[in-house]
Each structure stands twice: as structure tokens, then as C-alpha cells.
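*Asks:* No sequence on hand, only this structure:
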């Protein structure tokens, strides 16, 4: 009697069947790396959302969705004769062993900071062995990252080379400086007339915000997700309050909408309305 397939083997077979030109799924057959990439990114964010909500049942499902993305890409690569899922798993396993010589070898590090320095040295050696001649401290920071994450990584790499503010106070001062530059651009006239300058100055402002978060050891993505959730929660409460009063929110002017916003905040904080 044949042993039952392991779940991962079953998943690989399902993906191969979906991509089978003879009777597979038309949608799956139409996809390529570029069309699937946005779904891969989306699923990673769904994993992060489940973690934020501390929903382990959802996390299990979302990790499965993310795993499917890996299987999908590996199947398409295998069809091209490039690599398959086993090669993906083998490559990451070998990389983890190589990058943890203190666990799988004889290396010893005094603390996590020393280990991080060694980790970056190993990565530089890997890039050099692969023929990458870029020796910059910023080498290897992927351009496909979400820009807020790329900003933080660039700043962290520069900090390891010693190019960093000593603490949050000068970052706050720089933030105020960048805010004033944005204010000055708005004062110059119509937004349409200086859009490029506004984009540049607002970009600088956001970059400094990311740096401030780094100094506070706050994850920018997590902070922004939390802010988005808070805004959504309060705005929906505004809508419910206005509807209960028989006045749809869009029909109100801004001062009256602001009054509902303050009511929503008080209710959220458990204060009497």
C-alpha cells in the first residue's frame, strides 16, 4: 500500500495539474512571473495583517496562501527548465547554514551586533562570488521593495558605515526643516505649477519620517498599518453616528463632520458622549 503524500507534495501536484496545458485551469495557464508577483506581495501583507490581529487561524490560512505563491513561481520556473521547488528549498537551506556559522560551524560572536556585521560580510562575499562588483554599503538593497521599507534599509546600511544621526533629536530637527520646505512650496502658488518640487520635498519629508521611526525602533509599515486601521475604525464610527442622527455624513459640511470625528474618538476611548 502506497504511503499518503505529504501535504507539500500534494500541493506541488495540485499546482502542476493547474498548469497542465491539457485540462489545466485557463487562468493559471495564462499567468507568468510578472502577473503573479503582485499577488505574492499582497499575500505577504495578508500574513502581516493576521499577525497584527493576533489571529492564528487566519495566520495559518494566509501562510498557506503565501506558500502557494512560492509553489506557483517554482512551477513556472520548472516549466522553463530553470529550477523547481526542491532547488528553491535546497538553496534557502544552504544559505541559512552558510549565514549562521555560529550555529552550524565553529564561529563565535560576542553579541547580536557582531553577528549582524558578520551576516553582512557573508552577504557581500556571496554577491562577489556571484559576480556582483558593487562594493557599496548600500549594495543588495532591492529596488522592488516597498519604498518605505527600502528607505529604512538604505538608512540602516548607511548607519552601519557610520553615516547616521546620534539620536532622535537631530532627526526631529531635520523633520521640522523638511516640513517648512514643504510649506514654502505650497506658498509659492498653485500646486499644478510646482508639482515636481512638491513631490521632491514631500519625498524628503517622508524619508526623514522613516529615519525617525528607525531611531525609535518602530517598524514603519506596522505603524502605518496601525494608523490606517485607526482611521478606518473612526471614520466608520462617524458614518454610523451620523446615520443614527438621520444625517448622512456626505451631506454635512466639514465642521459638522469634525464634530462626529471627535464623538467617534471619545466613544473609542470609552468617554461619555
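*Replies:* Happy to help now that I have it. A quick note: this is a predicted structure, and the numbers were derived from the prediction, not measured. Residues are numbered from 1 along each chain as shown.
*Asks:* going forward, measure contacts between C-alpha atoms and count neighbours the same way
*Replies:* OK.
*Asks:* which residues touch the one helix or strand residue 90 maps to?
*Replies:* Following DSSP states H and E, one finds residue 90 within helix 85-99. For helix 85-99, contacts defined as CA atoms under 8 Å, 6 or more residues apart in numbering pick out 70, 71, 74, 75, 78, 103, 104, 119, 122, 123.
*Asks:* again with stretch 203-213
*Replies:* 148, 151-152, 155, 168, 171-172, 174-175, 178-179, 182, 219-220.
*Asks:* Show me what counts as buried in that stretch.
*Replies:* 204, 205, 206, 207, 208, 209, 210, 211, 212, 213 (16 or more other CA atoms under 10 Å).
*Asks:* Would you confirm that residue 74 contacts residue 81?
*Replies:* No: between residue 74 and residue 81 there is no contact under CA atoms under 8 Å: 10.4 Å.
*Asks:* Neighbour count: those two, which is higher?
*Replies:* residue 74 (22 against 9; other CA atoms under 10 Å).
*Asks:* List the contacts of the more buried one.
*Replies:* Contacts of residue 74 (CA under 8 Å, 6+ apart): 83, 84, 85, 88.
*Asks:* next one: residue 152
*Replies:* Shown in contact with residue 152 (CA under 8 Å, 6+ apart): 210, 211, 214.
*Asks:* Against residue 246, how distant is the last one?
*Replies:* Same thing as residue 214. 45 Å (CA to CA, to the nearest Å).
*Asks:* So the two - more neighbours on which side?
*Replies:* In this view residue 214 and residue 246 are compared by other CA under 10 Å, and residue 214 has more residues nearby, 18 against 9.
*Asks:* How about residues contacting the strand or helix carrying residue 120?
*Replies:* For residue 120, the element it lies in under DSSP H and E is helix 112-129. The contact list for helix 112-129, computed with CA under 8 Å, 6+ apart, reads 99, 100, 109, 133, 135.
*Asks:* immediately after it, which helix or strand?
*Replies:* With DSSP H and E, the next secondary element past helix 112-129 is helix 147-160.
*Asks:* can you give me the helices in the stretch 151-273 of the chain?
*Replies:* In the stretch 151-273 of the chain, the segments counted as helices under DSSP state H, counting those that start in this stretch are 168-187, 195-215, 220-244, 254-268.
*Asks:* also this one, for the comparison:
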């Protein structure tokens, strides 16, 4: 077996790994449930490579991610559900259907018009899916995955609700709601009700995700950027402690804060 640029070789390798007689013992033990977390992990590693603009890593991580649908399709084929050809047919069909302005006779003069058409077609698809399953009129919240990161899911839920008019009228109204939720966190803490504190902080974070959406910001991406900024600045604080010959844990808040303010000022310069 030799490497290849053709996806057919990857499919062949995956089938060989799952061969009941000559396959890999570890791969033969895997199920949909045991490999699902790898799909999520690999997607995050792709995102990380993109954010770092490391294209050598990106090439490798995209390969790792590509393996996941090949792997799951092989499991599905063995169980008689579908194969990778069915997967490819489904996505090509969906892309053609959702882009009538490219593959059909409809016009979309700008990105906003294309997005509007895309969303309208998705609504039709959800209704058709519900009909196939014998379900009643689908909820606009259907198919928002429960496994999404909580902040990303909050943004997606509020975006879906907004499509049918259930939304704050403007940014200022969401800001007011955010302050209201913060006051409720304070109230729960004053009552020393930890369960209520957790609930109110959840409401606060949900309101923050809604605020981000109203401001045209992806809250998940914004928080990732904030995490990265905090890590970079704290690494600077640790480096300054080493320069001054003091352990971080012995430096004291005033010294640590002064180092933090140094890097903050440098960032804003």
C-alpha cells in the first residue's frame, strides 16, 4: 500500500484497517461512539492551525479531519447503513440545491441575498425532514446540535429565534438585559443560594452571547481570542517574575498587576 493524492486510496486504507482478519486490532474495536470525540478534537485542531496561520500544520490537521468521515462511513457501510459515496452524493446535492443562483436560474447580486436564499432553503429542508419522519411542523430550533460549545449554541439558538421575529429590537435593549442578569447574579449571591447563582450566571452568559450576535460578533471566536490574549499576557507576567528573580506565587498581587499593566500598555501602543 502506497500513499496517494487520490481519496480512493484513503478509503482503501480505512477498509484495510477494519478488515476482520488482517486489520488493526485497535481500529477493529472502534464504534461510532468511541471515535466521535476525535471528530470534534480534529476540528478544533484545524481551527487552531488556521488561527496560527501555520499552513504546514493546517495541511496535516485537514488530513486528520478528513479521516473522520471516511472512518465513520466505513463503520456505516459495515453496518449496512450507507457508504462514503452516499455521503458525497448527499453533500453535493445539498450544495447544488442551496445555490440556485449559481447552479440554477435565480439571481443573487450580493452575499446578503445569497445568505437569505440559503436560510430560506434550509427552512424548507427542515420541514421536508420533519414530514419524512412523520413529525408535525418542525421547530426553528431543530438541528441546532446539543453538542456545540455552549456559547456557540446560545448564539445559534438566538439567531434561529430571531429569524421568526423573536428578538430584541436593538443592541441597547440587549445591553439592558445583560445588566439586569448581572444584578440577578448579585441578588442570588446575597441570598447565598448557589443553585440560583449558577442559574443566573447561565442567564448572564446567554445574554452576553445575544449581545455579541446583536453586535455582529461571533461570541465563540471572541472568547477564544480573549483566552489567547490572557494566556499571552500571563506568560509575559511569568517572564517578568523570572527576570526579577521572584516566584510567581510569591510576587503578590500588586507586583503581578504592575507587570500585567505593562503588557496591556504595550498592546495598546
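*Replies:* In hand now; what should we look at? Remember, it's a predicted structure, so these values are computed and weren't measured experimentally.
*Asks:* Can you calculate the TM-score here?
*Replies:* Here the TM-score for the pair of chains, by TM-score structural alignment, normalised by the length of structure 2, is 0.89; 263 aligned residues with a CA RMSD of 2.1 Å.
*Asks:* Just the buried residues of the helix holding residue 120 of structure 1, please?
*Replies:* Within helix 112-129 of structure 1, the residues that qualify as buried are 115, 118, 119, 122, 123, 124, 127, counting by 16+ other CA under 10 Å.
*Asks:* so how far is residue 83 of structure 1 from the fourth one?
*Replies:* If I follow you right, that is residue 122 of structure 1. 24 Å.
*Asks:* give me the element residue 73 of structure 1 is part of.
*Replies:* helix 56-79.
*Asks:* Quick check: that helix compared with structure 2, mean distance?
*Replies:* Compared with structure 2 after the fit, helix 56-79 of structure 1 shows a mean deviation of 1.4 Å (mean CA distance after the TM-score superposition for structure 1).
*Asks:* In structure 1, what residue corresponds to residue 121 of structure 2?
*Replies:* When structure 1 is aligned by TM-score structural alignment, the residue opposite residue 121 of structure 2 is residue 119.
*Asks:* distance of that match from residue 66 of structure 1?
*Replies:* From residue 119 of structure 1 to residue 66 of structure 1 the distance is 26 Å (CA to CA).
*Asks:* So the match of residue 121 of structure 2 versus residue 96 of structure 1, what's the distance?
*Replies:* 11 Å.
*Asks:* next one: residue 214 of structure 1
*Replies:* From residue 214 of structure 1 to residue 96 of structure 1 the distance is 26 Å (CA to CA).
*Asks:* now swap in residue 30 of structure 1 and tell me
*Replies:* 34 Å.
*Asks:* Next: residue 10 of structure 1.
*Replies:* 26 Å.
*Asks:* Could you tell me how far the helix holding residue 90 of structure 1 lies from the centre of the chain?
*Replies:* 23 Å (CA atoms, centre = their mean, to the nearest Å).
*Asks:* post-alignment, that helix versus structure 2, mean distance?
*Replies:* Looks like 1.3 Å for helix 85-99 of structure 1 (mean CA distance after the TM-score superposition for structure 1).
*Asks:* Next secondary structure element downstream of that helix?
*Replies:* Defined by DSSP H and E, the subsequent element after helix 85-99 of structure 1 is helix 101-104.
*Asks:* So what's the gap between that following helix and the chain middle?
*Replies:* 29 Å.
*Asks:* Count the neighbours of the closest residue to residue 103 of structure 2 other than its chain neighbours for me.
*Replies:* If you skip the residues right next to it in sequence, residue 103 of structure 2 has residue 96 as its closest partner in space, 6.1 Å away by CA to CA, 6 or more residues apart in numbering. Applying other CA under 10 Å, we find 13 residues neighbouring residue 96 of structure 2.
*Asks:* ok, residue 96 of structure 2 to residue 88 of structure 2 distance?
*Replies:* In terms of CA to CA, residue 96 of structure 2 sits 12 Å off from residue 88 of structure 2.
*Asks:* same deal with residue 214 of structure 2?
*Replies:* Distance from residue 214 of structure 2 to residue 88 of structure 2, by CA to CA: 35 Å.
*Asks:* before we move on, what about residue 188 of structure 2?
*Replies:* 51 Å.
*Asks:* which one in structure 2 is aligned with residue 179 of structure 1?
*Replies:* Using TM-score structural alignment, residue 179 of structure 1 pairs with residue 182 in structure 2.
*Asks:* cool, residue 154 of structure 1 as well?
*Replies:* By TM-score structural alignment, residue 154 of structure 1 lines up with residue 157.
*Asks:* How many residues are close by its match?
*Replies:* 19.
*Asks:* what sits against it?
*Replies:* For residue 157 of structure 2, the contacting residues are 141, 144, by CA under 8 Å, 6+ apart.
*Asks:* sorry, back to before: of the contacts of helix 112-129 of structure 1, which is the most crowded?
*Replies:* residue 99 (19 neighbours).
*Asks:* And that one, how close does it get to residue 189 of structure 1?
*Replies:* Taking CA to CA, one finds residue 99 of structure 1 at 54 Å from residue 189 of structure 1.
*Asks:* same check, this time on residue 132 of structure 1
*Replies:* Look at residue 132 of structure 1 and residue 189 of structure 1: by CA to CA, they are 47 Å apart.
*Asks:* Contacts only, for residue 214 of structure 2.
*Replies:* 170, 171, 174 are the contacts of residue 214 of structure 2 under CA under 8 Å, 6+ apart.
*Asks:* Counterpart of the first one over in structure 1?
*Replies:* What that stands for is residue 170 of structure 2. Aligning on TM-score structural alignment places residue 170 of structure 2 opposite residue 167 in structure 1.
*Asks:* Can you pick out the residue with more neighbours from residue 188 and residue 88 of structure 2?
*Replies:* With neighbours defined as other CA under 10 Å, residue 188 of structure 2 and residue 88 compare such that residue 188 has more, 18 against 11.
*Asks:* list the contacts for the nearest residue to that one once chain neighbours are set aside?
*Replies:* Sequence neighbours aside, residue 197 is the residue nearest to residue 188 of structure 2 in space, at 5.2 Å (criterion: CA to CA, 6+ apart). Taking CA under 8 Å, 6+ apart, we find residue 197 of structure 2 in contact with 185, 188, 189.
*Asks:* ok, now residue 28 of structure 2?
*Replies:* 17, 18, 19, 20.
*Asks:* Buried ones among the residues you listed?
*Replies:* Buried, going by 16+ other CA under 10 Å: 17, 18, out of these.
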